[in-house]
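Trainee: coordinates only, sequence not included:
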């Protein structure tokens, strides 16, 4: 299949997704408008129905869908061909492809009517617009200078936050946004910055190189920042065509097959664990052998040229399936759930209102007073759930902080074994030479920094798994409390109207569940964001970004520098005293590690104690934000139900309500809202059939 055919199909599928998003967004907008008008009209008739929260939620969801994009992040070490790959995807040599990672900016590629670049700065400095030629010229430096900056742990452009590249590319116009990240060999601070953006992307395109299969740096990054975090990753093994070029006889078919077979075994051994979803092996759907430079050369000559044999058609097909089916279905399903629950809430309120329209004020007051015990039960259910959240919060905050303390205190037990693999190829003779000692110490410090960061990353994954388990438990509890809450609201309706509510077997469980419970379970998300750091649509509550941002401030990098500064002196004295220059390299390394361990274990208790409270507070903050949102939503629901009755009573006390006219108005509201919900249901079902 040609690249043009594959691309055309992808663009058509993306266009279909955009159309579905627009249809659902429009229906949600009309639903919000109908309810908003109804609430306004209620002030002159039988009173509002207390649907302010529903109006707000639907408006947010409609806006999110209308502006929705699929955000892809491109990751990879230096010289892997990330920018070449993107240029091939674009069909133009647009992005700088020879930039050292130290100078590379985090670059967002999005649709624009005109080709332009906007560089965004830190500290409130106004953004700067420039053309592509200037962008390449101004943000590329000599490799030797870049190397020096990397060694000194300095950034070439410390005042720059990120750059936005706008381009009239059909792929971008159809709702795809691409984030080109700095190289993995950059500072740990930049790696962690990239991790922050990873949480805001739908998928990661991780670029490797066939001639350097799964380096230590790449394995470290995958282990530290990708493994076990539930991320969707596509691996692009670039420069696959160079496998043939590396052979003694490029025309030897058997030799080529054997070489490619060995490479595939290496990549599969290292990447297979990242290609398992819900127990299913999807390696063939996530790992692709590509030749970016070959694809770019063809596209530069002819934008519609066949890219058969470059790996691009296979990759585009898999990406198409993932974005336009898996991700899009999940996104539209959440909007459908919100529409159904809103329709149910409106119908529920109207069905309560209608039997009360012809009651006199005295009888209405008596009925309202009769349900006061039920409202107290609603408050109690909400309080019980909030108490459970707080109990889990306190347990997890202390448990996770304690686990960090234990983890840190035990580092000394395995330090000698663990640290050996981090030591660079240090020339111990340089240590004796005063003029070269600075280089020796810099290499040793970098090794120590990698060790500490790897250990910390391993622990954060454990903490993240604990948090996942906690919020999974809370989601189940939300379902249970929500079911109890619904029984009470049904009882309120029965006591007010005198009619028994029969079970509706045609509805989904979430239709009858209160809106706050659906949010707490993650069935409805109202989160949205951009590359500047907000959360994307995903779970109803984005605790990962909160935890990431808060743990980032606990000062691990400061700890690294402080610890190393403290232990370096004794290590120096130990090595000088041993006359390290007389030792064999292996013996010298062992002595160095022993000296480092001796000093490290002295300092570990201080590190454990200093970081306990920040970690405790970071975890606690995640649950506090969740609990506040749950609390606000429960309180809003109870108040809206009370306001629904109070509004009717106030109107009855102040004016005569025309029963027939009001009945028609309420029935029309119910019909209009239900109609929009059914429209969204139809769009959703048709979309499922189309992509199935």
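Mentor: Perfect, thanks for sending it. Source: prediction; values computed, not measured.

Trainee: please count neighbours and contacts with C-alpha atoms only from this point.
Mentor: Will do.

Trainee: most centrally placed residue in the protein?
Mentor: Closest residue to the average C-alpha location of the chain: residue 199 at 2.5 Å, with Cα atoms, centre = their mean.

Trainee: how close does it sit to residue 539?
Mentor: Separation of residue 199 from residue 539 (Cα to Cα, to the nearest Å): 12 Å.

Trainee: can you give me the neighbour number for residue 242?
Mentor: If you count neighbours by other Cα atoms under 10 Å, residue 242 ends up with 14.

Trainee: residues in contact with residue 558?
Mentor: Listed by Cα atoms under 8 Å, 6 or more residues apart in numbering, the contact set of residue 558 is empty.

Trainee: now residue 158: how far from residue 187?
Mentor: Residue 158 sits 12 Å away from residue 187, taking Cα to Cα as the criterion.

Trainee: the more surrounded of these two?
Mentor: Regarding residue 158 and residue 187, a neighbour count based on other Cα under 10 Å identifies residue 187 as having more, with 20 against 10.

Trainee: got a list of what the more buried one touches?
Mentor: Residue 187 neighbours (Cα under 8 Å, 6+ apart): 150, 153.

Trainee: elements contacting the longest helix seen in the chain?
Mentor: Looking across the chain with DSSP state H, the single longest helix is helix 585-654. The contact analysis (3 or more Cα pairs under 8 Å, 6 or more residues apart in numbering; DSSP states H and E) places helix 585-654 against helix 52-66, helix 361-370, helix 372-409, helix 411-420, helix 515-521, helix 543-551, helix 556-578.

Trainee: give me the angle between that helix and helix 361-370.
Mentor: Angle between the axes of helix 585-654 and helix 361-370 is 160 degrees (criterion: axes from the mean of the first three to the mean of the last three Cα atoms, to 10 degrees).

Trainee: could you check the angle helix 52-66 makes with helix 585-654?
Mentor: Orientation check (the same axes, to 10 degrees): helix 585-654 against helix 52-66 gives 130 degrees.

Trainee: ok, second structure coming up, stack it against the first:
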């Protein structure tokens, strides 16, 4: 099967997903519109059913579906061919790829009817729209300047935050959005920026190079920022065709097989652990040997020609399966859950309302008063759940803050072995030259920044595991309280109507549970991924995002500034006191580590004491945000149920209600919503059939 065929299949499958999104979105919008119209009419008839929360949730999810794209984040060190790979993937020489600093400019590539670029700045300058040619000319620098910037550890475009490139390409039009990140060996600020995008993307494309297998920088990034975070990663080993070119005899098949075999062993040893998902080994579906430059050249000559011997075919097949099957199914299942929930809410509300239409005002008031004890129980359930959230909050905040304090205090115990990987490569004799001392100190500062960032990232995994277990526990608690809550609301309905609610035969188990419980248990979220890396997105509480970006949440920058600021000064003074004979390379490195460790240990207790409360507050804030959303949703549900009854009383007191017409209207409302929900079910099942 040719790569061209795979590209065509990917585009076709993306189009099918887009069509399904559109259909489901339309049905959700129709449900919301039907409820909105029903509430408007009901206001002057028997009163509103108080379905505003359903209308709001349906509208938001419908909008999210319409605007949704599959977002891919491209990571990798400089000189790995990230932009070349992306140009080959999209079929045009779109992104600058002449020299490596161009990749230091974080670039978002998305569909647009016309070619244009918007550059966003970090110095308060308003976003600037420029044409595509100007973008390539302005943000490309020559190789000599590139090397100088790399030596000085400076950014090519320090005032630029990121750029958005809009382009009318088929792959982008079908729902793909690409984030081309800066190199991993760029500044720590840039690395943290890339990290902030990770959880807002559906998949990570980690580009490596066959000629530089698993460098220290790559292993460092994978270990500290990717490992054990539940991310979906595709590893692309670029320039695989150059393995043959590096051989003494490129035409010797045995020599080529031996060279490729050795490389494969190296990559497998370093990447296999990142391809274990839920106990399954997905190495063959996640690691691909590609030749991006060859593919790009072929596509530029003939966009419709099959890409032979480039490795793109297998990669596109795997990416297609992941995006248009696995991810799409999860996306549509959530929308179906929401539609079923809305249908259930309407059915319950109508079945409460119709029997009550026959009651006179006094009878109605008596029955409403009779369920007041049940409403008190609902409030008690709310308070009990809030109490458990706060109990878990306080426990986890303490545990995580204590773990941070202990981790920081123990940094000195492993400093010698840990810092070895970060020591500057400059000649230590350069330190005696005032002209070179600034460069030395800058190198040393960056080494400490990387060391501290990595240590905090390493500790954050402990925090993430604690938070993960906490929210899993809260999910189970929410489900339990949701069951208790539903029993009480069913009892309210039974006391009001005098009948027992029938079982819901056309819905899956759990759809009868209250919406707040589904939300609290993580069954669905209204959060929509925000490309700017905002932790709280949309209307939902995206606690997974907060966990992933935990370093940013409590401000690792403050720790970096504190430690580097107080350590570098004494180190510089110590080196100025050494004689020339002392500053031989090996001995100087030992002295550097010795002095650095001494200063580090001296200040670690203060750092631990100052920062532990910030960690505690950050964890507490996460749970407080969760509790706030739960409280709002539970309050809204309880108040809506009360208002629904009060509305009917007010209408009965104000005018005579035509019961026959109102029953007909309410029954029709229920059937219309049920019909739209069933339509979503059909669309969803048909989609499952097509992708199976």
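Mentor: That came through, no problem. Quick caveat: nothing in here was measured; it's all calculated off a predicted structure.

Trainee: and the TM-score, once the two are fitted together?
Mentor: Put the two chains on top of each other and the TM-score (TM-score structural alignment, normalised by the length of structure 1) is 0.96; 692 aligned residues with a Cα RMSD of 2.0 Å.

Trainee: quick revisit: mind putting the helices and strands packed on helix 585-654 of structure 1 in JSON lines, distance to residue 594 of structure 1 included?
Mentor: Output for those, formatted as JSON lines (distance: least, Cα to Cα, whole Å):
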{"stretch": "helix 52-66", "distance to residue 594 of structure 1": "56"}
{"stretch": "helix 361-370", "distance to residue 594 of structure 1": "77"}
{"stretch": "helix 372-409", "distance to residue 594 of structure 1": "17"}
{"stretch": "helix 411-420", "distance to residue 594 of structure 1": "7"}
{"stretch": "helix 515-521", "distance to residue 594 of structure 1": "50"}
{"stretch": "helix 543-551", "distance to residue 594 of structure 1": "30"}
{"stretch": "helix 556-578", "distance to residue 594 of structure 1": "9"}
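
Trainee: rewinding a little: aligned counterpart of the residue nearest to the centre of structure 1 in structure 2, please.
Mentor: Counting by TM-score structural alignment, residue 199 of structure 1 lines up with residue 199 in structure 2.

Trainee: and residue 164 of structure 2, that one's in a helix?
Mentor: No. Applying DSSP: H, G, I helix; E, B strand; the rest coil, one finds residue 164 of structure 2 to be strand, outside a helix.

Trainee: show me the strands in structure 2, by range?
Mentor: For structure 2, the strands defined by DSSP state E cover 70-75, 107-111, 116-121, 128-130, 160-167, 176-180, 203-209, 233-238, 276-277, 280-281, 287-289.

Trainee: and of those strands, who's closest to residue 509 of structure 2?
Mentor: Closest to residue 509 of structure 2 of the strands of structure 2, according to Cα to Cα: strand 276-277, at 27.1 Å.

Trainee: which residues does that closest one contact?
Mentor: Applying Cα under 8 Å, 6+ apart, the external contacts of strand 276-277 of structure 2 come out as 282, 283.

Trainee: and what of stretch 564-576 of structure 2?
Mentor: 431-432, 441, 444-445, 448-449, 592, 595-596, 599-600, 603.

Trainee: now a PyMOL select for only the buried ones of these.
Mentor: Remark: buried members of the contacts of stretch 564-576 of structure 2, expressed as a PyMOL selection using 16 or more other Cα atoms under 10 Å:
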select buried, resi 431+432+441+444+445+448+449+592+595+596+599+600
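
Trainee: circling back to that earlier point, which one, of the helices and strands packed on helix 585-654 of structure 1, ends up nearest to residue 488 of structure 1?
Mentor: Of all these, helix 372-409 sits nearest to residue 488 of structure 1, with 6.2 Å by Cα to Cα.

Trainee: run the angle between the closest one and helix 585-654 for me.
Mentor: Angle, helix 372-409 of structure 1 to helix 585-654, by the same axes, to 10 degrees: 170 degrees.

Trainee: buried ones in helix 372-409 of structure 1, by neighbour count?
Mentor: 374-375, 377-378, 381-382, 385-386, 389-390, 392-394, 396-405, 408-409.

Trainee: likewise stretch 411-429 of structure 1?
Mentor: 411, 412, 415, 416, 419, 423, 428.

Trainee: out of the residues you listed, the closest to residue 117 of structure 1 would be?
Mentor: residue 423 (41.1 Å).

Trainee: list the contacts for the closest one?
Mentor: 444, 447, 448.

Trainee: distance-wise, check the second one relative to residue 561 of structure 1.
Mentor: When distance is defined by Cα to Cα, residue 447 of structure 1 is 12 Å away from residue 561 of structure 1.

Trainee: can you pull the contacts of residue 243 of structure 1?
Mentor: Residues in contact with residue 243 of structure 1 (Cα under 8 Å, 6+ apart) are 210, 211, 256, 259, 260.

Trainee: so which of the residues you listed is the most crowded?
Mentor: Counting by other Cα under 10 Å, top hit in the contacts of residue 243 of structure 1: residue 210 with 22 neighbours.
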